[in-house]
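S.K.: Need a 3D model of the sequence below.
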Amino acid sequence: MHQHEDALRDDTSRAVLLDTFGGPEVLALRDVPRPRAGDGQIRVRVSAAGLNPMDWFMTADAETAARFGLSLPCGFGTDYAGAVDQVGPGVSGYAVGDRVFGAALSRAVADHVVIDADGDIASGIAHHTPDGVDDRTAATLAIAGSTASAALDVLGLGPGDTVLVGGAGGGVGVFAVQLARIAGARVIGTGSPSSAEYLRSLGAEPVAYGEGLADRVRDLGLGTVTAALDLHGTETVHVARELGVPDDRICTIAGQVDGVPAANGADSAPDALENIARLVAAGRLRVPLEATYPVEDIRVAVETQAARHVRGKVVIDLAP
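M.R.: Below is the predicted model:
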């Protein structure tokens, strides 16, 4: 009997699945057949999965899900970190036991994910995790890090710049603020009044969002704002225009404004995530964690993340 139960465990795995699109209430942790790595693939034993707004946004309804190529039954979550536990034929550059992190579109919150060794975000992306970066931190890097990197590439920041970052305390903002500072720019970050000290800890000069933002930015006395990044909607775009920032030095990731460039993680440079991971390993970039949850508490974790008041990242633990 015990041997039979052990054999069943060897053939099964846990994954968070949706049988219908909707909010956190439709998420369920299920036992599923353990996937196997095929030709050109690796299987990763996931130890941590980071949450992003896109996770619940793209599974909220069938129409949105279809735009991302998702159908039911559907997995959940995209960022992951763990270790390779199976290598398929034809794969080079990975071995069993290698620590990796990356993205697997809407299927990362699972004990195992199968990744194409030379894939994209849909089929899966894997990068080697540097020594000195723990799995919880590595599990936060892929979506937010690549999005921030792509947006900053649009702006081309340097030591002479002062950049206004709207939504600076969120998951992407954590990376955008620090990467802008590493590039030599001065950063003004918008947030709630209660987030001021947190934004300062990231390297930004805090300013409260909302009506009168342009005047509050001027009152800081930091000189001319030369660039702007809107990580939440469009408020920062309109304020930046009011401050005289040209459209080609404004970037959005969530809202769209005619004449203003937008960026997403797919636009990032091929080496963007490796560079970010190296900065983390070197202690030059840190990723604050708002909270960690066991996978059994996935609904609570997503509710926390979806409230959009988190400072930093929310991570799901799947460690064996």
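S.K.: C-alpha from now on. contacts and neighbour counts both.
M.R.: OK.
S.K.: Which residues does the helix ranked longest in the chain contact?
M.R.: In terms of residue count, the longest helix belonging to the chain (DSSP state H) is helix 142-155. With contact meaning C-alpha atoms under 8 Å, 6 or more residues apart in numbering, helix 142-155 is reached by 52, 78-79, 101-103, 171-173, 175-176, 179-180, 227-229, 248-253, 261-269, 272-273, 276.
S.K.: now stretch 297-315
M.R.: Under C-alpha under 8 Å, 6+ apart, the answer for stretch 297-315 is 24-25, 27, 48-53, 56, 136, 139-140, 169-171, 174, 198, 287-293, 316.
S.K.: this one next, for a side-by-side:
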Amino acid sequence: MRVITQHRLGGPEVLTVVDAPEPRPLPTEVLVRVKAIGLNPLEARLRAGEFPLIGPPPFTLGWDISGVVDQAPQTWRFRPGDEVFGMPLFPRAANAYAEVVSAPALHLAHKPASLSYAEAAALPLVGLTAWQGLVDLAGVREGDRVLVHGGGGGVGHVAIQIAKALGAHVITTAGRGKRAFVEGCGADEVIDYTSVDFTEAVHDIDVVLDTIGGDTAERSLEVLRRGGHLVTAVAEEDTELAATYEAAGRHFSGIAVDPDPVALRSLAALVEEGSLRVHVQKTFPFAHAAEAHRLLDHGHLQGKLVLTV
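M.R.: Next up, the predicted model:
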């Protein structure tokens, strides 16, 4: 099989397509013939060596996959021929930039028929982050006022749709060029962060989901009602900021996403009922991973990038 690997840290040019033996599934694992691979900004940071989540090179990046089960020894969850998607093993290396992946059956779900393989591969990491943040941590309910920072990005555009499905009034920050996009995702109000200070535009927010970082999490304290909740996917280890929130009578939670079969099936159910779609900005052939990473490095994406196999 072909695998995209790297033997040194650096720019997109370090990604190399090589031949490798197919993995062998362990009991309770399935062998997946990969059809598409979702790319995430985290992978660009790992490629460049910004932090050693999966150790030093050589390594193979990637977690988000969709494909077809080829082998399913000693598991009742799937059969050969099943179409699946998921985010196996995160944050341990899943070696998902590959034509074949061995994954725990518990970390996968049946692919919704209405999603293409590319769309299904784009959903797991961003969808699970949004679901775990809004549902599991913040407990968003009907009528809540939810502010999603970065609504045009991968996590953000999915979070808008999940919050709307929960019955929330959703406000989001986004650049002027993404206004129509986030409104199409269901945003009730859009704040153009390039010209408007969100702390002056909104107040009495029940839940803030931060996907931006910087001072966004700190300044979000000003817009939360007493008892409100900040969930951040960026400043999750900022203990000083957490203490500031608690002292002000607000809740602070950091979200570090993990594989979650219940949430994955819940995302699939939202897709099947027509309440959730994931936007794929662009797809790239498998061998063009370096080209895809150049766009990933550029940032300011609208939705997700995907490799097709």
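S.K.: Quick check: TM-score for this pair?
M.R.: Scored by TM-score structural alignment, normalised by the length of the second structure, the superposition of the two chains gives a TM-score of 0.87; 291 aligned residues with a C-alpha RMSD of 2.1 Å.
S.K.: In strands, which of the contacts of helix 142-155 of the first structure fall?
M.R.: Judged by DSSP state E, the contacts of helix 142-155 of the first structure include 79, 101-103, 227-229, 250-252 as members of strands.
S.K.: closest to Val239 of the first structure among the residues you listed?
M.R.: Using C-alpha to C-alpha, Ala228 is the member of those that lies nearest Val239 of the first structure, at 9.1 Å.
S.K.: Give the equivalent position in the second structure for the closest one.
M.R.: Aligned counterpart of Ala228 of the first structure in the second structure: Val208 (TM-score structural alignment).
S.K.: Going by residue numbers, what spans are strands in the stretch 51-200 of the second structure?
M.R.: For the stretch 51-200 of the second structure, the strands defined by DSSP state E, counting those that start in this stretch cover 64-71, 83-86, 100-104, 108-110, 145-149, 169-174, 189-192.
S.K.: And the shortest one against the first structure, how far off on average?
M.R.: Okay, so that is strand 108-110 of the second structure. Aligned to the first structure and superposed, strand 108-110 of the second structure gives a mean residue distance of 1.7 Å (mean C-alpha distance after the TM-score superposition for the first structure).
S.K.: Over which residues of the first structure does that strand lie when aligned?
M.R.: The aligned range for strand 108-110 of the second structure is 126-128, by TM-score structural alignment.
S.K.: now Ala217 of the second structure, nearest residue through space, not along the chain?
M.R.: Residue nearest to Ala217 of the second structure in three dimensions, not counting chain neighbours: Asp210, with 6.3 Å by C-alpha to C-alpha, 6 or more residues apart in numbering.
S.K.: oh, I was asking about Leu241 of the second structure
M.R.: Glu218 (6.9 Å).
S.K.: Roughly how far does that neighbour sit from Phe51 of the second structure?
M.R.: Counting by C-alpha to C-alpha, to the nearest Å, the gap from Glu218 of the second structure to Phe51 of the second structure is 23 Å.
S.K.: same deal with Leu267 of the second structure?
M.R.: For Leu267 of the second structure, the distance to Phe51 of the second structure - C-alpha to C-alpha - is 30 Å.
S.K.: So for the two, which residue has more residues nearby?
M.R.: Using other C-alpha atoms under 10 Å, the more surrounded residue of Leu267 of the second structure and Phe51 is Leu267, with 23 against 12.
S.K.: quick one on the thing from earlier: JSON lines please, covering the ones in strands among the contacts of helix 142-155 of the first structure and showing neighbour count and distance to Gln41 of the first structure.
M.R.: As requested, those are exported to JSON lines (neighbours: other C-alpha atoms under 10 Å; distance: C-alpha to C-alpha, whole Å):
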{"residue": "Asp79", "neighbour count": "31", "distance to Gln41 of the first structure": "18"}
{"residue": "Phe101", "neighbour count": "31", "distance to Gln41 of the first structure": "15"}
{"residue": "Gly102", "neighbour count": "27", "distance to Gln41 of the first structure": "14"}
{"residue": "Ala103", "neighbour count": "29", "distance to Gln41 of the first structure": "14"}
{"residue": "Ala227", "neighbour count": "28", "distance to Gln41 of the first structure": "41"}
{"residue": "Ala228", "neighbour count": "30", "distance to Gln41 of the first structure": "40"}
{"residue": "Leu229", "neighbour count": "30", "distance to Gln41 of the first structure": "37"}
{"residue": "Ile250", "neighbour count": "28", "distance to Gln41 of the first structure": "39"}
{"residue": "Cys251", "neighbour count": "30", "distance to Gln41 of the first structure": "35"}
{"residue": "Thr252", "neighbour count": "24", "distance to Gln41 of the first structure": "34"}
